[in-house]
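In: The sequence isn't on hand, but the structure is:
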């Protein structure tokens, strides 16, 4: 499957809108598009899914390693993979857009804000191409998409200014309809803020679709195959609703490959399904704290955890497994009470980083002494009681208290870190549950 990487000159330049417009343009031309996202993002991929016909792939060198990244890319399907970058092309010390493009040997199409420039757009693009040579990055900046560019003289001025070797792939016209609302973790989710069809169609018509398709290239195959998907006699129940919506498609795929898989909605008050383990992914429990408190599912989940049912929670899942959740408005809500901890929301983010943890004892996702890599991004903080027990020491990142992550009680584990299945964490989760049943 051929691919291209959309790299921004900075955060906020409109990469997501460009990715959606290019996806719409390619699919309208008869290509099947596999969307992907560089970096550990759950929100942008939800917008990809709203436009494309398949889930977005997560591509992050820190979370997956170089070969794991290639494996995850090749698990996709379609004619062309459109990889939306993270931040600016060269930003990020663990897994930048440039590093993802270099690992996959894919060309970079630079998204440049052209609202107030013509020749300066060309100068910016040339600088990004030459900077790769300066720092020894083996990436090909193939050309640009001009974001917020008008047609006519504005567009022609940009095209005329581009030097040889930098191709003009079209423009995204300025439009208030091509703006996605934001909330504290980034953009709103794709099912909440889908872009109008007419505006996306107009943007797609301003792109040079066939040139984009012709520029795409095929990455090398991974050097090592995926871990064997040996089945285990385990049923995993995954919370899936507006409060628990941050999960990588590869995680669900791994569950389906190795175990039985069911979903339920704590927000809707669904009873906990008959299962051997529960996975509570991240999301927005703070936006649905009233429903979670009154629905009764978390109470049932807490009782099951005390009885020994394995519950694995990540970030929002950790928050729901705690004793209480206090919103920024000061409203306190009772949660599942599995851990002796209380969560408070803040107006500013409390942590944003790639993370590495080392297990102090054997736990659901790691054996003693093993390290796992992941990502943390949260606006909450956790205050723990004196009898709280931690499963991990933080090698990199903040974790729960700066030195530790992974609250553990009974057979359950709750962390601030999100991990990818390429880390092996979810395989260990399934295998541990299978051996203790």
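Out: Thanks, I have it. Because the structure is a prediction, the values reported are computed rather than measured.

In: Please make it C-alpha for all contacts and neighbour counts, starting now.
Out: Fine.

In: What number of residues are in the vicinity of the nearest residue to residue 31 once chain neighbours are set aside?
Out: Nearest-residue entry for residue 31: residue 79, 5.9 Å, with adjacent residues in sequence omitted and distances by C-alpha to C-alpha, 6 or more residues apart in numbering. Other residues near residue 79 come to 18 when the count uses other C-alpha atoms under 10 Å.

In: What of the one 3 residues further on?
Out: Other residues near residue 82 come to 27 when the count uses other C-alpha under 10 Å.

In: Run through the residues that contact it.
Out: Residues in contact with residue 82, defined by C-alpha atoms under 8 Å, 6 or more residues apart in numbering, are 3-6, 19, 22-23, 33-36.

In: where does residue 174 land in three-state SS?
Out: coil (DSSP: H, G, I helix; E, B strand; the rest coil).

In: now residue 433
Out: When classified by three-state DSSP, residue 433 comes out as helix.

In: Verify the stated contact: it with residue 275.
Out: No: taking contact to mean C-alpha atoms under 8 Å, the distance of 10.8 Å between residue 433 and residue 275 leaves them out of contact.

In: anything in contact with each of those two?
Out: Residues touching both residue 433 and residue 275 by C-alpha under 8 Å, 6+ apart: residue 234.

In: between these two, which one's more packed in?
Out: The residue with more neighbours, out of residue 433 and residue 275 and counting by other C-alpha under 10 Å, is residue 433; that gives 21 against 16.

In: Next, count neighbours for residue 77.
Out: Using other C-alpha under 10 Å, the number of residues around residue 77 comes to 15.

In: The structure to be compared is supplied as follows:
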């Protein structure tokens, strides 16, 4: 049995209210105060955890009630071992989820908070309103009576008078005000079409996070935040999923940067050796690796460099002659025949699959995916049902290879992004989060 540390969930009525900057500032400020703070991200977002790690010094993990069953949620939550406090960041609005229930729920941040016993801190953008903000907060606090509610942080407050009037509304509603953040235009993180830029691309991330921490320290009651934490019940130990191979060559650079953190943690915990290499630096995968894994990322921003990386491409093709290669999203695109960038330039990729994708003709793909494998892929047998998430703007021009899986969205509707297989090579547009039931070996 393991005692989880108490925690809080930082959420909001909607996206774009400032919860990520609040989250990063809190993580750093509490760490500066000597606390071991374990960050989590509710939902499938794959960019925020790297920012969390930079702010807290601890790896951040996703908790997802649509894609994870109770056993896996417990296993991921156990990554907080040794921490003093957990802080989770919500996604979208507090109660936003998908239409169809998944393994443990609909994927909402409220479900994550309820399961973990974490009181909710609601970051409320009060621009353009005063006492009326309390009605919004009260609605969120009372919408689900079983959900613990810690209080609110008022964001983008225009003046002392604005603060006084907004506080009056909160007092009338009986809602604690844990902080008041004055309006500032420089408290935003750089973005691109998939949301925030990657943490590794931020021009001065450390300075930005230190600034958020100073701002939060000046305007938020950190003692009240700590005191509001809850949960921390004892739960049985759980196992994370096994690795798909013993020696895994993992592409890691600005073009190939994302695999869900609990997946990599599981591989390492089970004794797998992760052998990082950089395609952008024209590094070949380790010649003695059992498996090459190309994660998602932004290959479309580096397509010319990838096409010219002959040591990487030759090494990858040589590996694929006898041993498995798998790509997710951006990694899948790089395994294909070609990638067309937003200017319309065609770049030759590895050619291990026939996939041709284009960013000149953008098409938005977003959502959970359930896939039933037609054939084995590394670490998983035919017939295994997988849960994952897809988020990209590429358009498929050609997908000639045999499908890897039957893939559907969260409502069970088939999608054309079935993934591909050719010989030892497989690829998917979705990022793997979990399997249904026990992980089945191939």
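Out: The structure has been received and is ready for your questions. Predicted model only: the values in this text are computed from it and were never measured.

In: Got a TM-score for the pair?
Out: The TM-score (TM-score structural alignment, normalised by the length of the first structure) is 0.90; 422 aligned residues with a C-alpha RMSD of 2.4 Å.

In: Tell me the one of the contacts of residue 82 of the first structure nearest residue 218 of the first structure?
Out: residue 3 (6.1 Å; C-alpha to C-alpha).

In: Tell me which residue of the second structure matches up with residue 335 of the first structure.
Out: Under the alignment (TM-score structural alignment), residue 335 of the first structure maps onto residue 349 of the second structure.

In: ok, residue 339 of the first structure - contacts?
Out: So, once contact is read as C-alpha under 8 Å, 6+ apart, residue 339 of the first structure ends up touching 321-323, 388, 407-409.

In: give me the number of residues near residue 241 of the first structure?
Out: Neighbours of residue 241 of the first structure under the rule other C-alpha under 10 Å: 18.

In: now do residue 160 of the first structure
Out: Each residue near residue 160 of the first structure was counted by other C-alpha under 10 Å, and the total is 12.

In: For it, give me its contacts.
Out: The contact partners of residue 160 of the first structure, by C-alpha under 8 Å, 6+ apart, come to none.

In: now for it: what does it line up with in the second structure?
Out: Taking TM-score structural alignment, residue 160 of the first structure has residue 168 as its aligned residue in the second structure.

In: rewinding a little: what does the residue nearest to residue 31 of the first structure align to in the second structure?
Out: For residue 79 of the first structure, the aligned position in the second structure is residue 84, judged by TM-score structural alignment.

In: Check whether its match really touches residue 35, as I assumed.
Out: Yes: distance between residue 84 of the second structure and residue 35: 6.0 Å, which falls inside the contact criterion (C-alpha under 8 Å).

In: that older thread, closest one of the contacts of residue 339 of the first structure to residue 163 of the first structure?
Out: If you rank the contacts of residue 339 of the first structure by distance to residue 163 of the first structure using C-alpha to C-alpha, residue 407 comes first, at 55.3 Å.

In: Can you tell me the element that closest one falls in?
Out: Per DSSP states H and E, residue 407 of the first structure falls inside strand 404-409.

In: State the next helix or strand along the chain beyond that strand.
Out: Stepping forward along the backbone from strand 404-409 of the first structure, the first helix or strand reached (DSSP H and E) is strand 412-415.

In: one step back: any quick ChimeraX command for the buried ones out of the contacts of residue 339 of the first structure?
Out: In ChimeraX, a selection of the buried entries from the contacts of residue 339 of the first structure looks like this (16 or more other C-alpha atoms under 10 Å):
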select :321,322,323,407,408,409
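
In: Mind putting the contacts of residue 339 of the first structure into TSV with distance to residue 306 of the first structure?
Out: Formatted as TSV, the entries for these read as follows, by distance: C-alpha to C-alpha, whole Å:
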residue	distance to residue 306 of the first structure
321	12
322	13
323	13
388	15
407	14
408	12
409	8
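
In: Of the contacts of residue 339 of the first structure, which are still contacts in the second structure?
Out: On the basis of both residues aligned by TM-score structural alignment, their matches' C-alpha atoms under 8 Å, what survives of these in the second structure is 321-323, 388, 407-409.

In: I'd like to know which of the residues you listed is nearest to residue 417 of the first structure.
Out: When those are compared against residue 417 of the first structure (criterion: C-alpha to C-alpha), the nearest one is residue 407, at 11.4 Å.
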